[in-house]
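Visitor: missing the sequence, but the structure's below:
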């Protein structure tokens, strides 16, 4: 990649500075890393402070994140390198940079005693979690991600990585370089979209039921790629996925490798129609010439509500697949209706069998829209879908998952579940958490109080990140933020006190932190990450407040 343009340099620098200021990050490099983490894990409300390990004795690892379940986990390991001048953006990540990460993985896989001496608290706890998973029989795969604002991994470094991956089948690698960053930062919402798809022969089935029409067709993959990309043929039109129940997942995840493999195969690309579920489109209207042997389907004001992974993977395939895409045929369902409730139900039904999170399936639920309106009336933006109000000030935004965790920690007295069982918020616990019985004014106060906890957490992380243990009681903010909110609720319940005025919140916050610290000091040998996943910790906090059992505090 040649040197970045001046406009692109200004754009990326501005965004890096903005995110660094918002979260009080120590360096621009961590700001760049934060932007990459947002793209890799956009549908999670992950506390990135817990993931970032950048600092002394980080062993070439700037962030580490575990994604999976009891059977299998993917360990994402990030290394970030930032170029301080526009001239440096033409450079590449070299072999020395790569060796730091590969050496770390080798030591990790072999349970090196040297890693036990790691002086970086967050990295050491990540290492311990991974080793515990191995001992429990969980299969761990590893994905190395090199983040930079330059040209990415150099040829020699790629050769080194390829050799390492060949020796370690459980290891994959990728990059998030300047071109990826610019692509994602440049995406904006646009007006309603019209387009066309090229059907294959007369492979079209159609039906009509009053206020909805439906069509199933086999279409040329190249026409789908043209439909969803900008004039450059490589940038996806993000706004046509706005009605997809989740915000764009990004093309860097590992989920799409099989789709790309089939689409670009010289021998199996013709099997794509049989191996892929296809995509689902809702629109206001569609039309085609029934008499034509290869009709073109015109769609008006359309949205792709299912098939984001397929769509993005085909775009990636077009960059590397050559002539193989001529054989790729995609199954497409098109539904035309003017009723928004039907469009929503189609989105939910077609996604419920796909790889999608529970929060996405609930994004358009009436109660979530009601919460959005109630918060909007109070000058706050409730994000039913992650980052749907990314253009609004951070202090006025509240994510749906985070609000669910706030309710669990403060009202339901379950800070441990807020950490370990957040999936249940949009599944079995959804109606218990999001309902009409909650006092929205009180909830707003609690949500803003939690923002104070997060702000203090950012400040502590920025000041003591390298040696968090030296921050005294404040060290428990990093992993124990939900327990601090929980403790504040117990303190108010003990005193039968209403939520304090803004000017009095500081005392409540400090008292809650002190309570958590005293309870946690009893178990200093337990890793913070484990301590704040255990229900025993909340029992100790309750006992610290009054010497009574937790049940006495439950409403």
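Guide: Structure received. Since we're looking at a predicted model, the values are computed, not measured.
Visitor: going forward, measure contacts and count neighbours with C-alpha atoms only.
Guide: Noted.
Visitor: mind listing the strands for the stretch 401-550 of the chain?
Guide: Using DSSP state E, counting those that start in this stretch, no strands are found in the stretch 401-550 of the chain.
Visitor: let me fix that, I meant to ask about the stretch 201-350 of the chain.
Guide: 212-220, 279-283, 285-287, 296-300, 303-306, 329-337.
Visitor: residue 478 is nearest to which of the ones you listed?
Guide: strand 303-306 (36.7 Å; C-alpha to C-alpha).
Visitor: got a list of contacts for the closest one?
Guide: Contacts with strand 303-306, where a contact means C-alpha atoms under 8 Å, 6 or more residues apart in numbering, come from 193, 240-245, 279-283, 346-347, 350-351.
Visitor: top of the residues you listed by neighbour count?
Guide: residue 282 (28 neighbours; other C-alpha atoms under 10 Å).
Visitor: just to revisit the earlier point, closest one to residue 51 out of the contacts of strand 303-306, please.
Guide: residue 245 (26.1 Å).
Visitor: is the closest one in contact with residue 350, as I believe?
Guide: No - contact criterion C-alpha atoms under 8 Å: residue 245 and residue 350 do not qualify, at 10.2 Å.
Visitor: residues contacting residue 150?
Guide: Taking C-alpha under 8 Å, 6+ apart as the test, what residue 150 contacts is 1, 4, 82-83, 88-92, 177-178.
Visitor: ok, now with 7 Å
Guide: 83, 88-92, 177-178 (C-alpha atoms under 7 Å, 6 or more residues apart in numbering).
Visitor: drop anything exposed from those.
Guide: Buried members of the contacts of residue 150, scored by 16 or more other C-alpha atoms under 10 Å, are 83, 89-92, 177-178.
Visitor: this is the comparison structure:
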């Protein structure tokens, strides 16, 4: 991947500054994390703080988002790295952070007894919630987000992380480097269409893939046809 340009770096910086100002903190790193979480997950700004686990003894986990749907629970684990200068934005995602994540997730899925006591209270609460869902018989799917306004992992580090994840059918990983970040924060300018869909059961859950956010559900086909149809009965494409 090419190096980030000054224009791209400045665009992200302006969004980070607005995010930091919004939460009343003079901390760009936290502002960046808030910006990303607000873009990845369809939640209000007041709720973002409930996702954050960043701080001392966070085991490399900056945020955790838990989404339940029937007998399934989707766990999003976010590790965020903010480059404060364009020079540092030219570096790859730090490989030593992968070791922290691998160690934490291994302890999480193996239910190591001392794990909750080894982390900060914010992360401890998330661990307790995840293990409670397992005890309730829910299937757990873990999706790791590596987010940075710099470059992605070096190839050998990504292969190492992929090798770890491949040991588990329920663990996946996604990198969001500066190009993906720009796509995320620029999505507000897209043309939007409104409509109403009827679901046929109560099982539905939210999900996010980079700049695409949505709701997974069983939809009544008639309501879909009505939504994409003009008054004259002709259908129209949705953006």
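Guide: Happy to help now that I have it. Quick caveat, the model's predicted, so the values are computed rather than measured.
Visitor: what's the mean deviation for the longest helix seen in structure 2 versus structure 1?
Guide: Looking across structure 2 with DSSP state H, the single longest helix is helix 6-23. When structure 1 is superposed, helix 6-23 of structure 2 averages 1.2 Å from its matched positions, counting by mean C-alpha distance after the TM-score superposition for structure 1.
Visitor: what helices or strands is that helix leaning on?
Guide: Helix 6-23 of structure 2 sits against helix 28-40, with contacts defined as 3 or more C-alpha pairs under 7 Å, 6 or more residues apart in numbering; DSSP states H and E.
Visitor: which stretches of structure 2 form strands?
Guide: In structure 2, the strands defined using DSSP state E lie at 63-69, 72-81, 92-93, 139-148, 151-153, 171-176, 205-209, 212-216.
Visitor: now residue 211 of structure 2, nearest residue through space, not along the chain?
Guide: residue 184 (4.5 Å; C-alpha to C-alpha, 6 or more residues apart in numbering).
Visitor: counterpart of that neighbour over in structure 1?
Guide: Correspondence of residue 184 of structure 2 to structure 1, assessed by TM-score structural alignment: residue 184.
Visitor: burial count for its match?
Guide: For residue 184 of structure 1, using other C-alpha under 10 Å, the count is 16.
Visitor: the one 5 residues further on too?
Guide: Residue neighbour count, defined by other C-alpha under 10 Å, stands at 11 for residue 189 of structure 1.
Visitor: can you tell me how far the closest residue to it other than its chain neighbours sits from residue 187 of structure 1?
Guide: Among residues not flanking residue 189 of structure 1 along the chain, residue 239 sits closest, at 5.0 Å (C-alpha to C-alpha, 6+ apart). Relative to residue 187 of structure 1, residue 239 of structure 1 is positioned 8 Å away (C-alpha to C-alpha, to the nearest Å).
Visitor: contacts only, for residue 154 of structure 2.
Guide: Contacts of residue 154 of structure 2 (C-alpha under 7 Å, 6+ apart): residue 92.
Visitor: look up how far residue 163 of structure 2 lies from it.
Guide: Taken as C-alpha to C-alpha, the span from residue 154 of structure 2 to residue 163 of structure 2 is 14 Å.
Visitor: before we move on, back to that, closest one to residue 456 of structure 1 among the strands of the stretch 201-350 of structure 1?
Guide: Per C-alpha to C-alpha, nearest to residue 456 of structure 1 of those: strand 303-306, 38.9 Å.
Visitor: so among the contacts of residue 150 of structure 1, which aligned pairs are also touching in structure 2?
Guide: By both residues aligned by TM-score structural alignment, their matches' C-alpha atoms under 7 Å, the contacts of residue 150 of structure 1 still in contact after alignment to structure 2 are 83, 89-92, 177-178.
Visitor: same list (the residues you listed) but as JSON lines, adding distance to residue 201 of structure 1.
Guide: Compiled in JSON lines, those are given as follows (distance: C-alpha to C-alpha, whole Å):
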{"residue": "83", "distance to residue 201 of structure 1": "52"}
{"residue": "89", "distance to residue 201 of structure 1": "48"}
{"residue": "90", "distance to residue 201 of structure 1": "47"}
{"residue": "91", "distance to residue 201 of structure 1": "49"}
{"residue": "92", "distance to residue 201 of structure 1": "47"}
{"residue": "177", "distance to residue 201 of structure 1": "41"}
{"residue": "178", "distance to residue 201 of structure 1": "42"}
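Visitor: understood, closing this out.
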